[in-house]
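A.B. asks: got a structure for you, letters missing:
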């Protein structure tokens, strides 16, 4: 038996023992544990934000704190009052009774771009259902994942809940993640398309979130000031670490100039054709997004692309004009950077 298989089996076994105890918890007890997880994330948001940025060199501290707190609070709001134990609904008309049953041990694969907010969210949702979770962080964010789990276990320990309800992989790798996915009862995967495809191919029920490429259409009927404010905020928040942040905008000719000027007024830089070529060669290497530009500051990206104009170096966001879509027009796709096409 290889070390990878042994590690996966040990984690699964510990998770099953903890989950068998947790399965007997009442709805009130489950909700207390979920709230404890939320508190671990919310109260340590600034510490975990700094910790994750120091490890991954991705993100903006003040935005990451907001993200952790807002995502945690939002998840708790959504889960509050929801029934997840025993009988949750009786349809008298059809005679159907709905009974909630835990799925068991769930493997959660989390990305380097959001190693804290995604982890806390996954843990809360998994525990709400009466399950145990094994967190498999991206290798470049493994210390952050371990720290999240340490803080969560501290909080649930205060409630005397089984600590192995929440575990993490100390030395994450692609092979170990796949072993966990094969052995877990269900998989939650957040990351690149390759990882999500692996989750869907694991032979187990899987929920995957991969690439994002949000496109916004602005037409003359829109409140242009409001639209630009919101798009700019979404594009620059935490240096575009969220795959749901705006990636491209489609603007009608009648208001095109006005929209561009309003973006410029907020600190965006409309790149020249020469700068566009340099950006493209820097953002994509061999058809894939260059990890060196993902979730980095505009100044860092400009420097890496050898774009030296003062306006570019001071920009908060880059605007790139693009008329086509598809592989021949890479700026029309996902970028995970502070670049808006």
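C.D. replies: The structure has been received and is ready for your questions. Since this is a predicted model, take the numbers as computed values, not measurements.
A.B. asks: contacts, neighbours, all on C-alpha from now
C.D. replies: OK.
A.B. asks: quick one, what contacts residue 331?
C.D. replies: By Cα atoms under 8 Å, 6 or more residues apart in numbering, residue 331 lies in contact with 280, 320, 322, 341.
A.B. asks: also this one, for the comparison:
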């Protein structure tokens, strides 16, 4: 008896053929049918939020279970609540004064690239917005998180089918390779690539010849202006930077502090158990932030501050929340001025507001242009000026960077795919949701 083993290319072809047939049927579903399906997916993924968090943590070693549960809950509950009442089928808007009728139509099959840092929550999020817009979605998983992504996909698919969806709408590549991902992205039946992952993968998505929405790296500066409530600001920054040990790309990366309040900021940070690295310790840690090729070292991603310190041979108190290194240089070769998906913060000192604005933009242009920047201030005029002048798509004021950017502590659209705009090499500045996965045709009458 012989057993047929699918090649990577054959697997992708099979998944696409199945998804195409399922999506063509799903495109005929009513709004009520679609809404019943996403409701069941939301409920089932919420029920499995802890199991999925444990699976992701055990497989990748990134972050911690408690915060991954919160991320799964955010993806299943907050995202669902934000999209459940949006019309996506048939006539979605009537504009009698403009004599226009807007009709929502699905795109087809979406290729969803899933990162290892937020694997299960990203599956839930992308599946919900794809299903809400009557699209099929095929996930290309990061190999380091394959099992947890497979589990999340299975839960989503079974929930959708149980609510009446055709089988095959939601699937995953089970033999993930660069070749398989490339075959998926370049296939003529893929309507859109939704890319969340490393810079190289996002670049590949945009180079595939298929329409794509990709997001670049984050390197979020946070400016603490001299009128800020310092204790509250530091509380929020520490909460944000330690959430899932820094794996959300919008988490703060560099503190930019006015010299007049620097000592007060330092004392507030120490009260929250931040550890200030001396020059020798900073040098040791810097050797572990980047690999020899300049890429972020995965060994430190999503690890606690004491564990990161231990990797560099540094002893810090067990209750250390973040590691802080004072810096003056911004460059591609200085790892402290780049994205660090772990509880490490750079600390820069400025002597004036204008200098702070300039430094924040330097940090963003060094890496993370167009992504996210934060300001802590009690001056609303300065908050507006910050928004006008900073090269970021999300300008957060007096909130947590990690959770504010994704819409957890702000009124931004709840999303786990954050556009960086043209300056960041992205096709949108939006928090991606159903509107980016829905085509709209317009019936226009003579005026």
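C.D. replies: Structure's in. What do you need? On a predicted model such as this, the values are computed, not experimentally measured, just so you know.
A.B. asks: burial of residue 164 of structure 2, as a residue count?
C.D. replies: 15 (other Cα atoms under 10 Å).
A.B. asks: in which helix or strand would I find it?
C.D. replies: Of the helices and strands defined by DSSP states H and E, none includes residue 164 of structure 2.
A.B. asks: counterpart of it in structure 1?
C.D. replies: Using TM-score structural alignment, the partner of residue 164 of structure 2 in structure 1 is residue 160.
A.B. asks: Now which residue in structure 2 aligns to residue 19 of structure 1?
C.D. replies: Aligning on TM-score structural alignment places residue 19 of structure 1 opposite residue 23 in structure 2.
A.B. asks: Wait, a helix at residue 175 of structure 2?
C.D. replies: No - counting by DSSP: H, G, I helix; E, B strand; the rest coil, residue 175 of structure 2 is not part of a helix but coil.
A.B. asks: picking up where we left off before, just curious, which of the contacts of residue 331 of structure 1 is nearest to residue 144 of structure 1?
C.D. replies: residue 280 (31.0 Å; Cα to Cα).
A.B. asks: Spit out the contact partners of the closest one.
C.D. replies: 330, 331.
A.B. asks: host element of residue 39 of structure 2?
C.D. replies: Going by DSSP H and E, residue 39 of structure 2 is in helix 31-47.
A.B. asks: just to revisit the earlier point, chain neighbours aside, what residue packs nearest to the match of residue 19 of structure 1?
C.D. replies: Distances taken as Cα to Cα, 6 or more residues apart in numbering put residue 136 closest to residue 23 of structure 2, at 5.4 Å, once the chain neighbours are dropped.
A.B. asks: roughly how far apart are that neighbour and residue 212 of structure 2?
C.D. replies: Distance, residue 136 of structure 2 to residue 212 of structure 2, by Cα to Cα, to the nearest Å: 15 Å.
A.B. asks: Pull the number of nearby residues for residue 330 of structure 2.
C.D. replies: 19.
A.B. asks: Please pull up the equivalent of it in structure 1.
C.D. replies: Counting by TM-score structural alignment, residue 330 of structure 2 lines up with residue 325 in structure 1.
A.B. asks: any idea how far that match is from residue 80 of structure 1?
C.D. replies: 42 Å.
A.B. asks: Where does stretch 125-132 of structure 1 end up in structure 2?
C.D. replies: Using TM-score structural alignment, the residues of structure 2 aligned to stretch 125-132 of structure 1 are 129-136.
A.B. asks: end-to-end on that stretch?
C.D. replies: One end of stretch 129-136 of structure 2 to the other measures 10 Å (Cα to Cα).
A.B. asks: Enumerate every residue touching the match of residue 330 of structure 2.
C.D. replies: So residue 325 of structure 1 contacts 332, 333 (Cα under 8 Å, 6+ apart).
A.B. asks: ok, of the contacts of residue 331 of structure 1, which come out buried?
C.D. replies: By neighbour count, with 16 or more other Cα atoms under 10 Å, those hold 280, 320, 322, 341 as buried.
A.B. asks: Nearest residue to residue 209 of structure 2 in space, please, no chain neighbours.
C.D. replies: Per Cα to Cα, 6+ apart, closest to residue 209 of structure 2 is residue 186, 6.5 Å.
A.B. asks: residue ranges of the helices in the stretch 301-447 of structure 2, please?
C.D. replies: For the stretch 301-447 of structure 2, the helices defined by DSSP state H, counting those that start in this stretch cover 305-311, 353-366, 380-389, 401-405.
A.B. asks: Can you find the partner of residue 4 of structure 1 in structure 2?
C.D. replies: In structure 2, residue 4 of structure 1 lines up with residue 8, judged by TM-score structural alignment.
A.B. asks: What's residue 241 of structure 1 aligned with over in structure 2?
C.D. replies: Checking TM-score structural alignment: residue 241 of structure 1 goes with residue 247.
A.B. asks: any idea how far residue 320 of structure 2 is from that match?
C.D. replies: Plainly put, residue 247 of structure 2 is 17 Å away from residue 320 of structure 2 if you go by Cα to Cα.
A.B. asks: Of these two, which one has the most company?
C.D. replies: Of the pair residue 247 of structure 2 and residue 320, residue 247 is the one with more neighbours under other Cα under 10 Å, namely 24 against 18.
A.B. asks: ok, how many other residues are close to the counterpart of residue 64 of structure 1 in structure 2?
C.D. replies: Under the alignment (TM-score structural alignment), residue 64 of structure 1 maps onto residue 68 of structure 2. Counted with other Cα under 10 Å, the neighbours of residue 68 of structure 2 add up to 27.
A.B. asks: And the helices in structure 1?
C.D. replies: Listed in chain order, the helices of structure 1 (DSSP state H) span 3-22, 27-43, 45-56, 61-79, 117-128, 142-157, 174-183, 193-200, 224-236, 253-265, 273-283, 298-304, 310-313.
A.B. asks: which non-adjacent residue is nearest residue 278 of structure 2?
C.D. replies: residue 325 (7.4 Å).
A.B. asks: next one: residue 156 of structure 2
C.D. replies: Once flanking residues are discounted, residue 156 of structure 2 sits nearest to residue 41: 5.6 Å by Cα to Cα, 6+ apart.
A.B. asks: can you pull the contacts of whichever residue in structure 1 pairs up with the one you found?
C.D. replies: Aligned by TM-score structural alignment, residue 41 of structure 2 pairs with residue 37 of structure 1. Going by Cα under 8 Å, 6+ apart, residue 37 of structure 1 touches 120, 123, 124, 152, 155, 156.
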